[in-house]
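Student: no FASTA, just this:
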């Protein structure tokens, strides 16, 4: 097991996020990344950003204090998993980068509706 280098912070009140993101756990833990709900006490005491700002995106908070958010979190993970590298490369190409970012934003903005439609209960 790798030393912890960061935490993926996700919205635990979102049904989709609540069911999908923890499934990434084994994949990212082997790369030193833990999966933590944004609503956990540890996150609240460590971050000074208002909760409403945090809830707009998934975040990756590194132990050194640096954070990345949104589609960059997925790119970070894809770049470190050998079988996801082709998707990482595609997501960085000029036109496809915009498509990937747009798709992420649309999904993130509608995740509660998607969760409800898929009958995925949130917290």
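Tutor: Arrived safely. Predicted model, so just to flag it, every value in this text is computed and none were measured. Residues are numbered from 1 along each chain as shown.
Student: CA only for contacts and neighbour counts going forward, please
Tutor: Will do.
Student: ok, residue 36 - how many residues close by?
Tutor: Residues lying near residue 36 (other C-alpha atoms under 10 Å) number 22.
Student: from what I can see it touches residue 11, true?
Tutor: No: between residue 36 and residue 11 there is no contact under C-alpha atoms under 8 Å: 9.1 Å.
Student: Could you list the residues in contact with the lengthiest helix in the chain?
Tutor: Secondary structure of the chain per DSSP state H: the longest helix is helix 94-109. Contacts with helix 94-109, where a contact means C-alpha atoms under 8 Å, 6 or more residues apart in numbering, come from 56-57, 70-71, 90-91.
Student: take the one below as the second:
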């Protein structure tokens, strides 16, 4: 049985997003997650078949086996990969999944402002170890 590795494409300029990626990195015991900061110089989304604007609009995950996922579907796959089945289950509930997607898209659109409201530095370019420049 082959392991389905997920590559997460996230906005490293977003303080909340970077913090979430560090948390996920701490849960990545089986090395099923790889992290790509789309804000890094030289990043090119061409091989993914989506534009940079699409990637910047919401989180995306490519799978070694399966389609490119975005938004709540990406988070469901991520949480399953790190054995957070309860989080995946909550996000997957058919009657409220559309609400989660709507809320997530509102967050994603306003992530820099929300980060500032929470006292987090925006655009500090923090790596997955929490070191910022």
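Tutor: Perfect, I can see it now. Predicted model, so just to flag it, every value in this text is computed and none were measured.
Student: TM-score of the superposition?
Tutor: The TM-score (TM-score structural alignment, normalised by the length of the first structure) is 0.78; 121 aligned residues with a C-alpha RMSD of 2.7 Å.
Student: Just the buried ones from the contacts of helix 94-109 of the first structure?
Tutor: Buried members of these, scored by 16 or more other C-alpha atoms under 10 Å, are 57, 70-71, 91.
Student: Could you export those as JSON lines, including secondary structure and distance to residue 122 of the first structure?
Tutor: Shown next, in JSON lines, are these (DSSP: H, G, I helix; E, B strand; the rest coil; distance: C-alpha to C-alpha, whole Å):
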{"residue": "57", "secondary structure": "coil", "distance to residue 122 of the first structure": "16"}
{"residue": "70", "secondary structure": "coil", "distance to residue 122 of the first structure": "20"}
{"residue": "71", "secondary structure": "helix", "distance to residue 122 of the first structure": "22"}
{"residue": "91", "secondary structure": "helix", "distance to residue 122 of the first structure": "29"}
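Student: now those residues in a markdown table, with distance to residue 3 of the first structure?
Tutor: As requested, those are exported to a markdown table (distance: C-alpha to C-alpha, whole Å):
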| residue | distance to residue 3 of the first structure |
| --- | --- |
| 57 | 25 |
| 70 | 24 |
| 71 | 24 |
| 91 | 28 |
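Student: Can you tell me which of these is nearest residue 121 of the first structure?
Tutor: residue 57 (18.9 Å; C-alpha to C-alpha).
Student: Give the full set of residues in contact with the closest residue to the closest one other than its chain neighbours.
Tutor: Excluding the flanking residues, the one nearest residue 57 of the first structure by C-alpha to C-alpha, 6 or more residues apart in numbering is residue 70, at 5.0 Å. Counting by C-alpha under 8 Å, 6+ apart, residue 70 of the first structure makes contact with 57-59, 104-105.
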